[in-house]
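Participant: Sharing a sequence plus its predicted fold:
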Amino acid sequence: MSSLRFMRTFVAVARLGSFSEAADHVGLSQAAVSLQMRALEQEFDRELFDRCGRLALLNTAGQELLPEIKKLLDMYDHIRRPSQPDGQFHGQLTIGAIVSCMSILARIVSQLKTEHPGLGIRLVAGKSSELAQKLEHGDVDAAFVVSMGKRPASVRWSLLQREPLRLIVGPSVKGDDPRQILASYPFLRFDRTQHTGRQIDRVLQKLGVTPDDFLELNAIEQILGLVKDGVGVTVLPLLHTMAWGTRGDLRTLTLPDKLGLLTRDVGLIEPRDSRQQKITRAILERYKHLLASAFL
């Protein structure tokens, strides 16, 4: 099965653009990767790369071959996967998730692996944009992410939860007028390089408010901790993993109705032609069940 191993290495080189990075990815030396690619070129009787210094970019022949090799590898993985008697799941998956989903997802995966001994699942944390790229490159089989709007036609989206955007203040903050509060206290801003941060920025613009930015973080729970300590106020989605109704250390205020429905949509992305959909459906349904049962 050496040719199949070489094909997997070929896919890694095609994605990463260099033999050295592909070597790190597949756990081989750079020399071994180079030898594998030479052997593959001999087997297919054509050159597959334009080699330029450290770079190894697919030429026209390589680009034409790449989708066919991916299909062949998918077929092989499907053939060697054992049947699933009595509803048992088998196989290996890598699932990505934003940090706010990770704790619940880890519980669900742990339960599934206990119930289905032949199932292996690896979890990977990351930002939504990073995880979407990992899905495109085949580094994850599915991912729980924040919706970023338009998606490729090849990607299936399944909504998990809508998290409303709210003004969040500490117990020492008085009043209920969002504009007045935002104009009076330091603002703790969520990272504007992320979709949620840009969404919050648009909300502030619609409110006609230019807050006094104190800091900018890509860490919702850390921002909430600073709000609780009286450092400032913030606008954030109400995380579905937190029991907001029982918190006395934070106060949430609804933003003006004229701004419309303001939510951060969290859901599952996966390839439409994924052969793992029975497993990802099971994970998604268990997640929804936990949310509906108010387990928090």
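Facilitator: Received the coordinates, thanks. Quick caveat, the model's predicted, so the values are computed rather than measured. Numbering: from 1, shown residues only.
Participant: Every contact and neighbour count from this point should use C-alpha atoms.
Facilitator: Fine.
Participant: Would you mark the buried spots in the helix or strand where Ala61 lies?
Facilitator: Taking DSSP states H and E as the criterion, Ala61 maps to helix 60-80. Within helix 60-80, the residues that qualify as buried are 62, 66, 69-70, 73, counting by 16 or more other Cα atoms under 10 Å.
Participant: before we move on, what about stretch 106-122?
Facilitator: By neighbour count on 16+ other Cα under 10 Å, the buried set for stretch 106-122 is 108-109, 112, 116, 119-121.
Participant: Next step: those restricted to strands.
Facilitator: Among these, the ones falling in strands (DSSP state E) are 119-121.
Participant: In JSON lines: these, plus distance to Leu236.
Facilitator: Shown next, in JSON lines, are these (distance: Cα to Cα, whole Å):
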{"residue": "Leu119", "distance to Leu236": "36"}
{"residue": "Gly120", "distance to Leu236": "35"}
{"residue": "Ile121", "distance to Leu236": "31"}
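Participant: Which single one of those residues is nearest to Gly225?
Facilitator: Gly225 lies nearest to Ile121 out of these, by Cα to Cα, at 31.8 Å.
Participant: picking that back up, helices or strands next to the helix holding Ala61 in the packing?
Facilitator: Under the contact criterion of 3 or more Cα pairs under 8 Å, 6 or more residues apart in numbering; DSSP states H and E, the helices and strands touching helix 60-80 comprise helix 2-16.
Participant: before we go on, here's another structure to hold up against the first:
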Amino acid sequence: MPEGALATAWHLPVDSSDAVATTLYGRSSLPVIRARESKSAPVGVVGKVLRILEALDASPTGLQLREISQQTSLNKSTAYRFVAHLESEGYLFRDDAGAYVVGPKLARLGAGIAYHATLRNISRPVLTQLAKETTETVNLAVLDGHDVLYLEVLESLHSFRMASQPGMHRPPNCTALGKVLLAFLPSEQREEILPMLTFERATPHTIPNLARFRKELARVVQQSLAMDDQETDLGARCVAAPVLDESGKVAAAISVSGPITRMSRDRIQAFALATKKAARTISARLRHSN
């Protein structure tokens, strides 16, 4: 079933890291006496910045400026000067509630888990709005090796709905999310993954071989959209679109999934347009935070 299992009241079983910032200081061309004065200044600045980053690392959901000031013993004006600069450089991100969280640039200097948390923070308001508009289950996913890893799942409130959970893994060849993630990968990375796919047929609609799958990926790139039309489970459909980072590379994919009774062929275009619009919004937020 696309992006999750069709459910009434049950769910499928479910299958922060340190960020490092390095600051480089060039040699000063000022007279020796001035250089001696400035020699200790960067140390104090770095210490204050590290205190801020350590406080945020211990609070994955983010901190308000007042909380940063309290936890680092910096006055609010000093704390604001540092966090505002870190935000402008993409190392911090301010969420809709005004809390500062680790941004994509800084997360990339750490482990993937931190970057996943950043993706969730940036995407969640948009995913919430998409779920309200479509009333269906909304998903955020990335590639984990050659599998699709679900990072965020906002389930539909319908009693008959798609049910997935964060942490779930699925094969990419029969899911709309997986098709998008593979289609927008750099070609050399995609060619490393494609030979690993087994193309086990979950339903009569599952793509059976690599040749047909390559044609499907070409269509996905052309349309910036993928569909799972009962390819994982009978009775369910899903549409997915790519989230692109500042370099134009695929950072994640989002999808809307539901039963074919509600995601009918005459309504699928509306779901597709809403999903693509949300993906573009998240992409813009991701680029802006960088």
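Facilitator: Received the coordinates, thanks. Values in this document were obtained by computation on a predicted structure and should not be read as measured data.
Participant: TM between them?
Facilitator: Remark: TM-score between the superposed chains equals 0.26 [TM-score structural alignment, normalised by the length of structure 2]; 129 aligned residues with a Cα RMSD of 6.1 Å.
Participant: what about the helices in the stretch 151-290 of structure 2?
Facilitator: Under the criterion DSSP state H, counting those that start in this stretch, helices of the stretch 151-290 of structure 2 are mapped to 176-183, 187-193, 210-223, 268-289.
Participant: right, so these: which one is the most enclosed?
Facilitator: Counting by mean count of other Cα atoms under 10 Å, helix 176-183 has the highest mean neighbour count of the helices of the stretch 151-290 of structure 2, with a mean of 29.
Participant: Which secondary structure elements does it sit against?
Facilitator: Counting contacts by 3+ Cα pairs under 8 Å, 6+ apart, helix 176-183 of structure 2 is packed against strand 137-144, strand 147-154, helix 210-223, strand 226-229, strand 236-244, strand 250-259.
Participant: Now distance to Pro104 of structure 2 too, for those, in JSON lines please.
Facilitator: Shown next, in JSON lines, are those (distance: least, Cα to Cα, whole Å):
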{"stretch": "strand 137-144", "distance to Pro104 of structure 2": "15"}
{"stretch": "strand 147-154", "distance to Pro104 of structure 2": "15"}
{"stretch": "helix 210-223", "distance to Pro104 of structure 2": "25"}
{"stretch": "strand 226-229", "distance to Pro104 of structure 2": "26"}
{"stretch": "strand 236-244", "distance to Pro104 of structure 2": "13"}
{"stretch": "strand 250-259", "distance to Pro104 of structure 2": "11"}
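Participant: do you know which of those lies nearest Ala279 of structure 2?
Facilitator: Per Cα to Cα, nearest to Ala279 of structure 2 of these: strand 236-244, 5.3 Å.
Participant: what about the helices in the stretch 151-296 of structure 1?
Facilitator: 178-184, 195-207, 220-228, 277-292.
Participant: Take these and write them to TSV, including mean neighbour count and distance to Arg8 of structure 1.
Facilitator: Formatted as TSV, these follow (neighbours: other Cα atoms under 10 Å; distance: least, Cα to Cα, whole Å):
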stretch	mean neighbour count	distance to Arg8 of structure 1
helix 178-184	17	53
helix 195-207	17	33
helix 220-228	18	38
helix 277-292	15	23
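Participant: could you dump those to a markdown table with distance to Ser103 of structure 1?
Facilitator: Converted to a markdown table, the helices of the stretch 151-296 of structure 1 look like this (distance: least, Cα to Cα, whole Å):
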| stretch | distance to Ser103 of structure 1 |
| --- | --- |
| helix 178-184 | 32 |
| helix 195-207 | 20 |
| helix 220-228 | 13 |
| helix 277-292 | 11 |
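Participant: what about the nearest residue to Tyr100 of structure 2 once chain neighbours are set aside, how many residues close to it?
Facilitator: Excluding the flanking residues, the one nearest Tyr100 of structure 2 by Cα to Cα, 6 or more residues apart in numbering is Arg94, at 4.5 Å. Look at Arg94 of structure 2: counted by other Cα atoms under 10 Å, it has 20 neighbours.
Participant: before we move on, the earlier item: nearest to His169 of structure 2, out of the helices and strands packed on helix 176-183 of structure 2?
Facilitator: Nearest of those (Cα to Cα): strand 147-154, 4.7 Å.
Participant: who are the neighbours in contact with Gly225 of structure 1?
Facilitator: Residues near Gly225 of structure 1 by Cα atoms under 8 Å, 6 or more residues apart in numbering: none.
Participant: ditto for Phe144 of structure 1
Facilitator: Contacts of Phe144 of structure 1 by Cα under 8 Å, 6+ apart are 95-98, 101, 128, 266-269.
Participant: and if we set it to 7 Å?
Facilitator: Phe144 of structure 1 sits next to 96-98, 266-269 when contact means Cα atoms under 7 Å, 6 or more residues apart in numbering.
Participant: same deal with Val142 of structure 2?
Facilitator: Here Val142 of structure 2 is in contact with 148-150, 252-253 (criterion: Cα under 7 Å, 6+ apart).
Participant: before we move on, the earlier item: quick one: the helices of the stretch 151-290 of structure 2 as CSV, columns for distance to Ala107 of structure 2 too.
Facilitator: Shown next, in CSV, are the helices of the stretch 151-290 of structure 2 (distance: least, Cα to Cα, whole Å):
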stretch, distance to Ala107 of structure 2
helix 176-183, 20
helix 187-193, 22
helix 210-223, 28
helix 268-289, 12
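Participant: out of those helices, nearest to Arg51 of structure 2?
Facilitator: helix 268-289 (21.2 Å).
Participant: got the angle for that closest one vs helix 210-223?
Facilitator: Counting by axes from the mean of the first three to the mean of the last three Cα atoms, to 10 degrees, helix 268-289 of structure 2 lies at 70 degrees to helix 210-223.
Participant: Against which helices or strands is helix 268-289 of structure 2 packed?
Facilitator: helix 112-134, strand 236-244, strand 250-259 (3 or more Cα pairs under 7 Å, 6 or more residues apart in numbering; DSSP states H and E).
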